[in-house]
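Participant: no FASTA, just this:
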């Protein structure tokens, strides 16, 4: 059986990981003639229908529409950095070399722009913290290395802290209200009693950090790593911990009321006396977790 539609010989129907697309042989072969897609539909190979007229490709179909649009008009899509990384991986699989170059150029340009936009250097900050009262509210500090400094009680509220290195930094009682700290590194940092209300910490590394009594209410903690972190008595109400890794973390007495815990990993974690009332735990990993004294009234398991 042919992969072409009976009605229009040039139309190709594709099933990419369960998502279905229709396009033409010209689209798949002309812009990137040396790609895997071009080779598949060049006519040199026999392609069999695998799903009622659709050719099945076992890849994630989430970004395939961007690949098709690239092949149609040659425009690199405007995406977030993480989405660009996902699309780059798909482009590499399909051997779309020009698209790979275009995506990498976009990522490089963004990195250059962030470096140019950074308002302060590490030296500037060291000079600032010698004063009595330090505020970096709303300042762009993206990409700066602030590791091993004493930044306790500093106010970073509303600042842009993407990809900042805070490893082993003393940030006790610092304020991070509504900051954008995506992909930042807080490895082994001291964050006791810090305020992260409404902060975006997506993809950040907080393994081994001391977050005792920290306030992370309404924070975006998707894909964060808290492995071995100390979160005793932490406030995590309505925080989004989807896909977060809290393996071996200490959450004794933590408040997780209304928190989103889909696919979160609490294996080996200490959740004794934690507040988990009415929390949905159906997709949460809890192997070896300590739940003694935890408030699980109404929790969905």
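Facilitator: Cool, got the structure. It should be emphasised that the depicted structure is a prediction, and the values quoted were computed from it without experimental measurement. Numbering: from 1, shown residues only.
Participant: can we go C-alpha only for contacts and neighbour counts from here?
Facilitator: OK.
Participant: neighbours of residue 113, just the number please.
Facilitator: 11 (other Cα atoms under 10 Å).
Participant: do residue 82 as well
Facilitator: Residue 82: 10 neighbours (other Cα under 10 Å).
Participant: please report the distance of it from residue 169.
Facilitator: Residue 82 sits at a distance of 26 Å from residue 169 (criterion: Cα to Cα, to the nearest Å).
Participant: kindly report the same for residue 273.
Facilitator: Counting by Cα to Cα, the gap from residue 273 to residue 169 is 29 Å.
Participant: do the same with residue 128
Facilitator: On the measure of Cα to Cα, residue 128 and residue 169 end up 16 Å apart.
Participant: tell me which of the two has more neighbours.
Facilitator: residue 169 (21 against 14).
Participant: just the buried positions in the biggest helix by length in the chain, please.
Facilitator: Secondary structure of the chain per DSSP state H: the longest helix is helix 97-117. By neighbour count on 16 or more other Cα atoms under 10 Å, the buried set for helix 97-117 is 98, 99, 100, 102, 103, 106, 107, 114.
Participant: for stretch 14-31, same thing?
Facilitator: 14, 15, 16, 21, 24, 25, 26, 27, 28, 29, 31.
Participant: what is the nearest of the residues you listed to residue 184?
Facilitator: Top of the list for closeness to residue 184, among the buried residues of stretch 14-31 and by Cα to Cα, is residue 16 at 33.4 Å.
Participant: what about the closest one, distance to residue 120?
Facilitator: 46 Å.
Participant: who's in contact with residue 190?
Facilitator: 168, 169, 170, 171, 172, 209, 210, 211 (Cα atoms under 8 Å, 6 or more residues apart in numbering).
Participant: next up, a structure to set beside the first:
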């Protein structure tokens, strides 16, 4: 690691003080710093006291023939376990130094940072309609956490695709086949699902504020805990849909089919349910006082404890 002429000097007043010359850059640290955090590293072995380091004739610096650009990061890691914020190219340089000095902990941390950045880059990748069409030709398609905001995905066969946690703001899904697709915890504010097939879809916890779902087929869809504020479901088929604790404030469900739907705990303040089919719907203890129900069919609906 050091040249035959290299040496270590020990300050007489501070026995643990070590002066280092790394490729021409001067550093001052302690034996404890060099040996405690990474006891199996080359630096720890060199200054463990088990090996003799020759005395340098000039100012007592130990010379190491390495580029000193990143050695301050090496010392900061040894001092307090800190990993610096660097560009990927600089991380590659620091990684080479960490490998040279056999700093296994630092190597692991750098690789973890680089892997995390790669994952984030994959999430932030912008896809086009053509990219989506290519992807859906495979058997299992997942766009979990992907940003697809503003894309035109109308009329595509996207059945059983997993969009969970994705950003789908203002996406056009008009007339798309989304049967069995997963939209768990997506942000689909303002998206267009006009006349889309959404049978048995999962929208649990999704944000659909202001989305257009007029004429959509949502039979047996799961919209529990979804934000459906200001949504339009005019003429949509929500038969047997799960809408427990969904927020339908100001939603327009005029003429929608909600036969057998479960609306337990749903918020329906100022919702428009005029001429909607609510036969056999579960409305127990639901507050309907500010809901517009003119012309709605309520035959067989469970209204026990409902506030009207």
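Facilitator: Cool, got the structure. Just so you know, these numbers come straight off a predicted model, no measurement behind them.
Participant: just to revisit the earlier point, from the buried residues of stretch 14-31 of the first structure, which two are the most distant?
Facilitator: So, those by Cα to Cα: farthest apart are 15 and 31, at 21.0 Å.
Participant: quick one on the thing from earlier: I'd like the next helix or strand past the longest helix of the first structure.
Facilitator: Going down the chain from helix 97-117 of the first structure, the next helix or strand is helix 122-128, by DSSP states H and E.
Participant: tell me how far that following helix lies from the chain's centre.
Facilitator: Helix 122-128 of the first structure sits 29 Å away from the centroid of its parent chain (Cα atoms, centre = their mean, to the nearest Å).
Participant: over in the second structure, tell me which residue corresponds to residue 246 of the first structure.
Facilitator: When the second structure is aligned by TM-score structural alignment, residue 246 of the first structure is paired with residue 253.
Participant: and that match, how far from residue 300 of the second structure?
Facilitator: 19 Å.
Participant: cool, and residue 89 of the second structure?
Facilitator: 68 Å.
Participant: ok, the two, which is more surrounded?
Facilitator: Set residue 89 of the second structure next to residue 300 and count neighbours by other Cα under 10 Å: residue 300 wins out with 13 against 9.
Participant: hang on, isn't the more buried one packed against residue 282?
Facilitator: No. Using Cα atoms under 8 Å as the test, residue 300 of the second structure is too far from residue 282 to be in contact (9.3 Å).
Participant: quick check: closest non-adjacent residue to the aligned residue in the first structure for residue 297 of the second structure.
Facilitator: Counting by TM-score structural alignment, residue 297 of the second structure lines up with residue 290 in the first structure. Ranked by Cα to Cα, 6 or more residues apart in numbering and with sequence neighbours excluded, the top spatial neighbour of residue 290 of the first structure is residue 270, at 4.8 Å.
Participant: show me what residue 128 of the first structure lines up with in the second structure.
Facilitator: Checking TM-score structural alignment: residue 128 of the first structure goes with residue 135.
Participant: quick one, what contacts the residue lying closest to its match once chain neighbours are set aside?
Facilitator: Spatial nearest neighbour of residue 135 of the second structure, excluding adjacent residues (Cα to Cα, 6+ apart): residue 141 at 6.7 Å. Counting by Cα under 8 Å, 6+ apart, residue 141 of the second structure touches 135, 160, 161, 162.
Participant: narrow those to just the buried residues.
Facilitator: 160, 161, 162.
Participant: corresponding residue for residue 219 of the first structure in the second structure?
Facilitator: In the second structure, residue 219 of the first structure lands on residue 226 (TM-score structural alignment).
Participant: does its match touch residue 211 like I think?
Facilitator: No. Residue 226 of the second structure is beyond contact range of residue 211, at 11.8 Å (criterion: Cα under 8 Å).
Participant: surely residue 180 of the second structure is in contact with residue 218?
Facilitator: No. Judged on Cα under 8 Å, residue 180 of the second structure makes no contact with residue 218 at a distance of 10.1 Å.
Participant: got any residues that touch both of the two?
Facilitator: 198, 199, 200, 201.
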